[in-house]
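Asker: sequence and predicted structure are below.
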Amino acid sequence: MGQQAHRTARRRRLGAALRHLRETAGVTTAAAAEAIHGDGSKISRIETGRHRVTRLELDALMGLYEVHESRTREWLIALASEERNRSWWRQPGEPLSATFKEMLALESSAASIGTFQAQVVPGLLQTRAYATALINGSDPLPRDAVEFYVDLRMERQAIFRREVPPSYLCILTEGVLHQHVGGPATMAEQLRHMVDASRQSTVTVLVIPYTQTAFAAPGCSFIIFSHPAPLNLDVVAVEALDGTRCLEDDEAVAKYHRALGRLRTSALTAEQSVELIASIARNFEHE
């Protein structure tokens, strides 16, 4: 059957681009299949993002489609390079869904991340105690499963310790800061942690206060992962009760970029946000 694969955002974008290039060049699926020593069904799976493309196959297709422009070649190669990077979270028997693995891959490679959260502190800013209380409060899980997910959440935060960390913008509603997750001591520690994180030059935390009576709430929490050239790929992860959906259609991504921009104008400044977070932390400390 060949190398079946989950249709990641990169693979979907690569497949669509290769189909466009093939059709523009007037090449049939049979001719394309012959160039990579496959069959028509393999080309179909590649073009729908359901089959991994090796570098040799990509070189053959780019030659057949007469793709000579250097920027286009670099972009296609960058999209196809995903499979050469073994994911740090992969381990035997790990219980992660394909969609969540895709989100982790996007998070690991993004140059900038922007998120809006209306209910909880995002995972990249959570303390261990807060994450444990949050996971324990969701669907009942065995202790080892809780520990697995908490450890994973803590490991994800290593992106901020890289030599070149991603820029990170987090916009929260004030209600997130008051929600009792794990009790006053856990909340005080969590909010102090956010204040400390905000001191990093690449991390910005903004709060939409209760006093902001009118702001464009998008109705859900979401994350925008942005990847620079040559990849030039932006993907939005939209959170829902039944899982996370990843969107990469240009029009959909632009809509969420605009939403994040409107939310930013509704929020306090970074300095005011940190002051508010610290103030609420002090209140928890005195409970």
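Answerer: Cool, the structure landed.
Asker: switch to C-alpha atoms for all contacts and neighbour counts from now on
Answerer: Will do.
Asker: enumerate every residue touching Ala229.
Answerer: Trp75 (Cα atoms under 8 Å, 6 or more residues apart in numbering).
Asker: let me fix that: Thr54
Answerer: By Cα under 8 Å, 6+ apart, the contact list for Thr54 reads Ala80.
Asker: what about the residue lying closest to His6 once chain neighbours are set aside, how many neighbours?
Answerer: Ranked by Cα to Cα, 6 or more residues apart in numbering and with sequence neighbours excluded, the top spatial neighbour of His6 is Arg50, at 6.3 Å. Using other Cα atoms under 10 Å, Arg50 has 20 neighbouring residues.
Asker: over to Thr265?
Answerer: Residues near Thr265, counting by other Cα under 10 Å, number 13.
Asker: look up how far Asp196 lies from the residue nearest to His6.
Answerer: Look at Arg50 and Asp196: by Cα to Cα, to the nearest Å, they are 43 Å apart.
Asker: the residue lying closest to Arg71 once chain neighbours are set aside sits in which helix or strand?
Answerer: Residue nearest to Arg71 in three dimensions, not counting chain neighbours: Pro230, with 7.2 Å by Cα to Cα, 6+ apart. When elements are defined using DSSP states H and E, Pro230 is found to belong to no helix and no strand.
Asker: measure Leu241 to Ala131 for me?
Answerer: For Leu241, the distance to Ala131 (Cα to Cα) stands at 18 Å.
Asker: looking at these two, which one has more neighbours?
Answerer: For Leu241 versus Ala131, the count of surrounding residues by other Cα under 10 Å is larger for Ala131: 27 against 5.
Asker: secondary structure class for the more buried one?
Answerer: Three states are possible here, and by DSSP: H, G, I helix; E, B strand; the rest coil the one that applies to Ala131 is helix.
Asker: distance of Leu191 from Ala270?
Answerer: Counting by Cα to Cα, the separation of Leu191 from Ala270 is 14 Å.
Asker: that older thread, residue contacts, the residue nearest to Arg71?
Answerer: Contacts for Pro230 (Cα under 8 Å, 6+ apart) come out as 71, 74-75, 78.
Asker: filter those down to just the ones in helices.
Answerer: Those of the contacts of Pro230 mapping onto helices are 71, 74-75, 78, per DSSP state H.
Asker: could you dump those residues to TSV with neighbour count and distance to Asp139?
Answerer: Formatted as TSV, the entries for the ones in helices among the contacts of Pro230 read as follows, by neighbours: other Cα atoms under 10 Å; distance: Cα to Cα, whole Å:
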residue	neighbour count	distance to Asp139
Arg71	13	47
Glu74	14	44
Trp75	17	41
Ala78	16	38
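Asker: put this beside the first:
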Amino acid sequence: MSSGDQFSYRRRKIGNALRRYRDERGLTQEAAARLVERSPASLSAYENGHRAIRPRDLRQILDHYGITDEHERAGLLDLAAQGRKPGWWRDFDVPKTPFIVDFVSLEGEASRIRSFESMAVPGLLQTPAYTAAVFGAYDPIRTEPHEKKAVEFRLRRQRILDKPSLCVSWIVAEAALRMLVGGPSVMGGQLMKILKITEESRHDLRVMPSCAGAHPGMDGSFTILDVGSAAPLQVVATHSLTRSWLIDEPSRIAEYEQAHAELTSRALSERDSCELIKEIASQL
């Protein structure tokens, strides 16, 4: 993947906003280009997310369009600033889909992460052996074997847990903790890592007990990312076997936030979650 593909989500987000501002003012692309003192080709590249925009240039365009809402301006300028930062993932020689690049870049800039996992330990908590076992489970249906550095790539993401500004709240279904991924030894080590991280950090993990019955997470796992600080961008990431999505429509994000809040209310407390994890580990 070329360096120009590194922040496609951010570029698309900014581009959609610029196109919307132009349409609201009834301007053709040529007329808008004259107004904002850019060439039509440059403005088109910005609107289509084909080119990163410098915060200084974006600020000037927002001024020309008369965008004065400070919250809206701060959010877009924050996206533009983040989009020009180099990404650690560029050094990994592994296949990177546009989704994973977008997700990892957004995750790396997140100030808050809330997730629900129904069938697996969250990636940010996985041990190398657990991750390898998860990747290996998909080998029979792969057209090509997974890259050896894929495990290292996933584990590298975990460094964000040391960021003082980051707060993570995980909810994990009990079934995911009882599944013997990689066997008893691997799972035992995985449970110990979960306990170590959650007991020694400010991050919060709750277990959704099987006895809780039906709940709003039955449709599958999801992650809510609050990205940036000045005016946080909210994105929800969901996955399936063959496709992954980034959702940013406010109404749909609100539904996921409600679901996460409801799941939190039904999950065990932090203390009881730790006790259950210890109990499961003792049975291996």
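Answerer: Good, I have the coordinates. Keep in mind it's a predicted model, so treat the numbers as computed, not measured.
Asker: quick TM-score on the pair, please.
Answerer: Both chains were compared after superposition, and using TM-score structural alignment, normalised by the length of structure 2 their TM-score is 0.88; 280 aligned residues with a Cα RMSD of 2.6 Å.
Asker: compare Leu191 and Ala270 of structure 1 (neighbour count), which wins?
Answerer: When Leu191 of structure 1 and Ala270 are compared for neighbours, Leu191 comes out ahead with 26 against 15, by other Cα under 10 Å.
Asker: map that one onto structure 2.
Answerer: Residue-level alignment of Leu191 of structure 1 against structure 2, with TM-score structural alignment as criterion, gives Leu191.
Asker: confirm that match sits in a helix?
Answerer: Yes - according to three-state DSSP, Leu191 of structure 2 belongs to a helix.
Asker: show me what contacts it?
Answerer: Counting by Cα under 8 Å, 6+ apart, the residues that Leu191 of structure 2 touches are 177, 277-278, 281.
Asker: and if you look at Leu76 of structure 1?
Answerer: For Leu76 of structure 1, the residues meeting the contact criterion (Cα under 8 Å, 6+ apart) are 14, 231.
Asker: now do the same for it: its match in structure 2.
Answerer: The criterion is TM-score structural alignment: under it, Leu76 of structure 1 has Leu76 as its aligned partner in structure 2.
Asker: distance check, the residue lying closest to Ile61 of structure 2 once chain neighbours are set aside against Leu43 of structure 2.
Answerer: In space, Ile61 of structure 2 comes closest to Val36 once its chain neighbours are excluded; the distance is 5.4 Å by Cα to Cα, 6+ apart. In this structure, Val36 of structure 2 and Leu43 of structure 2 are 9 Å apart, going by Cα to Cα.
Asker: those two - which one has more neighbours?
Answerer: Per other Cα under 10 Å, whichever of Val36 of structure 2 and Leu43 has more neighbours is Leu43, with 24 against 18.
Asker: so that one makes contact with Ala33?
Answerer: Yes - at 6.3 Å, Leu43 of structure 2 counts as touching Ala33 under the criterion of Cα atoms under 8 Å.
Asker: how about the strands in the stretch 151-284 of structure 2?
Answerer: Counting by DSSP state E, counting those that start in this stretch, the segments of the stretch 151-284 of structure 2 that form strands are 167-173, 204-208, 222-227, 233-239, 244-247.
Asker: average offset of the shortest one relative to structure 1?
Answerer: Taken over the aligned residues, the distance from strand 244-247 of structure 2 to structure 1 averages 0.9 Å (mean Cα distance after the TM-score superposition for structure 1).
Asker: give me the contact list for that strand.
Answerer: Outside strand 244-247 of structure 2, the residues that touch it by Cα under 8 Å, 6+ apart are 99, 103, 235-239, 253.
Asker: same thing but at 7 Å, please
Answerer: Contacts with strand 244-247 of structure 2, where a contact means Cα atoms under 7 Å, 6 or more residues apart in numbering, come from 99, 235-239.
Asker: and it, how far out from the chain middle?
Answerer: The chain centroid and the centroid of strand 244-247 of structure 2 are separated by 9 Å under Cα atoms, centre = their mean, to the nearest Å.
Asker: cool, and stretch 217-227 of structure 2?
Answerer: 9 Å.
Asker: end to end, how far does that stretch reach?
Answerer: End-to-end for stretch 217-227 of structure 2, by Cα to Cα: 23 Å.
Asker: cool, and stretch 265-275 of structure 1?
Answerer: Here the two ends of stretch 265-275 of structure 1 are set 18 Å apart, with distance taken as Cα to Cα.
Asker: can you give me the buried ones in that stretch?
Answerer: If you call a residue buried by 16 or more other Cα atoms under 10 Å, then stretch 265-275 of structure 1 has these buried ones: 266-269, 273-274.
Asker: and the closest residue in space to Ala110 of structure 1 that isn't next to it in sequence, what does it touch?
Answerer: Of all residues not flanking Ala110 of structure 1 in the chain, His227 sits nearest, at 5.0 Å (Cα to Cα, 6+ apart). Listed by Cα under 7 Å, 6+ apart, the contact partners of His227 of structure 1 are 110-111, 233-234.
Asker: buried subset of those?
Answerer: 110-111, 233-234.
Asker: for Arg143 of structure 1, state which of the residues you listed is nearest.
Answerer: Ala110 (31.5 Å; Cα to Cα).
Asker: ok, and the closest non-adjacent residue to Ala188 of structure 1?
Answerer: Using Cα to Cα, 6+ apart and skipping the chain neighbours, the partner closest in space to Ala188 of structure 1 is Ala281 (4.6 Å).
Asker: need the counterpart of the one you found in structure 2.
Answerer: When the structures are aligned by TM-score structural alignment, the residue of structure 2 matched to Ala281 of structure 1 is Ala281.
Asker: okay, now that match: neighbour count?
Answerer: Using other Cα under 10 Å, Ala281 of structure 2 has 19 other residues around it.
Asker: quick one: it from Ala173 of structure 2, how far?
Answerer: Taken as Cα to Cα, the span from Ala281 of structure 2 to Ala173 of structure 2 is 15 Å.
Asker: distance to Glu23 of structure 1 added to the buried residues of stretch 265-275 of structure 1, as JSON lines?
Answerer: Rendered in JSON lines, the data for the buried residues of stretch 265-275 of structure 1 read as follows (distance: Cα to Cα, whole Å):
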{"residue": "Ser266", "distance to Glu23 of structure 1": "46"}
{"residue": "Ala267", "distance to Glu23 of structure 1": "47"}
{"residue": "Leu268", "distance to Glu23 of structure 1": "50"}
{"residue": "Thr269", "distance to Glu23 of structure 1": "49"}
{"residue": "Ser273", "distance to Glu23 of structure 1": "52"}
{"residue": "Val274", "distance to Glu23 of structure 1": "53"}
